[in-house]
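1. Okay, here's the prediction I keep looking at, along with the sequence it came from:
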Amino acid sequence: MAHYAEGSQLFRNLGILEQLRPKLVYGNSVRNVLGTVESGNADAGIVYKTDARITNRVRQVATAPSNLHSPIVYPIAVISSSRNQQAARTYAQFLSSSQAQAVFRRYGFGIAG
């Protein structure tokens, strides 16, 4: 079974990490794990639902309950040393807009409150 680092937390919280550890193959990214499963080099993988949706070469069989893992958050920040601070602020504001949030939802992402 291939997985990215977050899979260990899930397996630990399910109480099966030590049992699975000899069978685990770690990927260096979620897309790497997805590719490993797509190629048949792993029977299963732990990936984000949004990544699993981008391919028809894998089948989602289960979703981890949110109480078994830390929230998955993609933050955004404007770097104070940026030479393009205004453009970065404009982009960050756009990502908070209802138009951008509709796109996020369409692709399976939730919106942080």
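-> Received, thanks. Numbers count the residues shown, from 1 in each chain.
2. From now on I want contacts and neighbour counts done on CA atoms only, so please keep to that.
-> OK.
3. Would you map the strands across the chain?
-> 2-3, 25-26, 45-46 (DSSP state E).
4. To Ala62, which of those strands lies closest?
-> strand 45-46 (9.6 Å; CA to CA).
5. so what does that closest one touch, helix or strand wise?
-> strand 2-3, helix 30-38 (3 or more CA pairs under 8 Å, 6 or more residues apart in numbering; DSSP states H and E).
6. could the ones you listed be laid out in a markdown table, adding mean neighbour count?
-> Converted to a markdown table, the helices and strands packed on strand 45-46 look like this (neighbours: other CA atoms under 10 Å):
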| stretch | mean neighbour count |
| --- | --- |
| strand 2-3 | 24 |
| helix 30-38 | 20 |
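7. Arrange these in CSV, one row each, with distance to Ile76 as further columns.
-> CSV is the format used below for the helices and strands packed on strand 45-46 (distance: least, CA to CA, whole Å):
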stretch, distance to Ile76
strand 2-3, 25
helix 30-38, 20
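8. rewinding a little: among the strands of the chain, which comes closest to Thr63?
-> strand 45-46 (9.4 Å).
9. Can you report how many residues neighbour the residue nearest to Ile79 when sequence neighbours are not counted?
-> Setting aside the residues directly before and after it, Ile79 is nearest to Gln85 in space (CA to CA, 6 or more residues apart in numbering), at 7.3 Å. Close neighbours of Gln85, defined as other CA atoms under 10 Å, add up to 13.
10. Touching, Gln85 and Ala92? I think so.
-> No. Assessed by CA atoms under 8 Å, Gln85 is found out of contact with Ala92, at 10.3 Å.
11. Quickly list what's touching both of those two.
-> Val78 (CA atoms under 8 Å, 6 or more residues apart in numbering).
12. In addition, the following structure is provided for comparison:
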Amino acid sequence: MSLTTPTTRRRRAAAAVVTAALLVPLAAACGNDKDSQGSKASSPSGSSGTAPKSAQLTVLAASSLTDVFKAAGAAYEKENPGTRVTFSFAGSQELAAQVKQGAPADALVTADTKTMDGLKADVNDSSIIARNRLVIAAGKGNPKKIEGLKSLSADTLKVVLAAPQVPVGRYSKQVLDAQKITVKPVSQEPNVRAVLSKVELGEADAGIIYKTDAAAAKGKVDTIDIPDAQNAVAKYPAATLKTSKNSDAAAAFVKWLSSPEAQKILTDAGFQQP
């Protein structure tokens, strides 16, 4: 059995202290390196706050935006390579129902503020991107000689309107009621494009639609203007959905709709600026 002297014990203790001192910074360094790697791994992409360079966007839009948004979407994709914009068009009331049912979409544009206001729990702050007005659409050549709103009350005339819950239907009722004109429509349609189609196909003699839809059907129907004093102004609000999985890209698109380039596309199609 070997004997351990006091001197030997002191030397061993000193060596243990030195070894421990050397191991502490080494362990700390390893820990810091691990933390650094972990931090990098958990850092979410796009944390800089900028819109992603590529995204697949789905935009729910009012039927009256069908033609102009196809042009706007193409322009936006050209300006933002890697971003794809897909539109789903329907009456604003149908779009609202889709949003409430949790439809996978990123942004919404309606043809009235009432519909958008009813979705405050589902959308972020909205902004008006355009305005529109009503006109009367008649068969090509206006064979029934329709002159204005009063003409629509004739019993011999087949008039088609949008349903009251549809923005253009609500606007139509507003202008007719203001002039104390009673119209008995042969049908009430789910969106403005359906009203236009009935007139184009000769299934109705006349209908009330937006000025922009009449412009898109130039040569297929005749247009009778409604004086401003008797007309209604349709406002188009746009907003991102709170459930969007592409919130940055969706916000960038909605903001772009108010840009000079987008506004020119809208005004060229007959829409009025906000």
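-> Cool, the structure landed. Keep in mind the model is a prediction, meaning the values are calculated, not measured.
13. that older thread, let me have the strands of structure 1 in CSV, extended by distance to Ser66 of structure 1.
-> Shown next, in CSV, are those (distance: least, CA to CA, whole Å):
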stretch, distance to Ser66 of structure 1
strand 2-3, 17
strand 25-26, 22
strand 45-46, 14
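14. Looking at these, which is nearest to Gln99 of structure 1?
-> It's strand 45-46; of those, that one is closest to Gln99 of structure 1 (CA to CA) at 30.2 Å.
15. tell me, the closest one lands on which residues of structure 2?
-> Strand 45-46 of structure 1 corresponds to residues 207-208 of structure 2 when matched by TM-score structural alignment.
16. longest single helix anywhere in structure 1?
-> When structure 1 is scanned for its longest helix (criterion: DSSP state H), the result is helix 85-95.
17. What range does it cover in structure 2?
-> Going by TM-score structural alignment: helix 85-95 of structure 1 matches residues 247-257.
18. Can you pull up the most central residue in structure 2?
-> Leu108 (2.6 Å; CA atoms, centre = their mean).
19. That one in helix, strand or coil?
-> strand (DSSP: H, G, I helix; E, B strand; the rest coil).
20. What's it aligned with over in structure 1?
-> For Leu108 of structure 2, no residue is aligned by TM-score structural alignment.
21. Mind telling me what element the residue nearest to Leu108 of structure 2 when sequence neighbours are not counted is part of?
-> Of all residues beyond its chain neighbours, the one nearest Leu108 of structure 2 is Leu60 (4.7 Å), with distances taken as CA to CA, 6+ apart. Element membership for Leu60 of structure 2 (DSSP states H and E) is strand 55-62.
22. what range in structure 1 does that strand sit on?
-> So strand 55-62 of structure 2 sits over no part of structure 1, by TM-score structural alignment.
23. Would you indicate which residues of that strand are buried?
-> Neighbour counts over strand 55-62 of structure 2 (16 or more other CA atoms under 10 Å) mark Ala55, Leu57, Thr58, Val59, Leu60, Ala61, Ala62 as buried.
24. Pick out whichever of those residues sits closest to Thr240 of structure 2.
-> Of the buried residues of strand 55-62 of structure 2, the one sitting nearest to Thr240 of structure 2 (CA to CA) turns out to be Val59, at 8.9 Å.
25. ok, now how distant is the closest one from Thr212 of structure 2?
-> 20 Å (CA to CA, to the nearest Å).
26. again, but for Val199 of structure 2
-> From Val199 of structure 2 to Thr212 of structure 2 the distance is 15 Å (CA to CA).
27. corresponding residues in structure 1 for the strand ranked longest in structure 2?
-> Across structure 2, the longest stretch assigned as strand under DSSP E is strand 127-139. Counting by TM-score structural alignment, strand 127-139 of structure 2 lines up with no residues of structure 1.
28. and that strand, how far from the chain's centre?
-> 18 Å (CA atoms, centre = their mean, to the nearest Å).
29. Map Gly7 of structure 1 onto structure 2.
-> By TM-score structural alignment, Gly7 of structure 1 lines up with Ser172.
30. Tell me, how many residues neighbour that match?
-> Considering only other CA under 10 Å, Ser172 of structure 2 is surrounded by 25 other residues.
31. Contact partners for it?
-> Ser172 of structure 2 touches Leu134, Leu161, Ala162, Ile208, counting by CA under 8 Å, 6+ apart.
32. Tell me the one among these nearest to Gln37 of structure 2.
-> Ala162 (60.1 Å).
33. which residues in the stretch 101-250 of structure 2 form helices?
-> Along the stretch 101-250 of structure 2, counting by DSSP state H, counting those that start in this stretch, helices occupy 113-117, 167-178, 192-200, 211-216, 247-256.
34. list the helices and strands the third one packs on?
-> By that I understand helix 192-200 of structure 2. Counting by 3+ CA pairs under 8 Å, 6+ apart, helix 192-200 of structure 2 packs on strand 127-139, strand 159-162, strand 206-210, helix 211-216.
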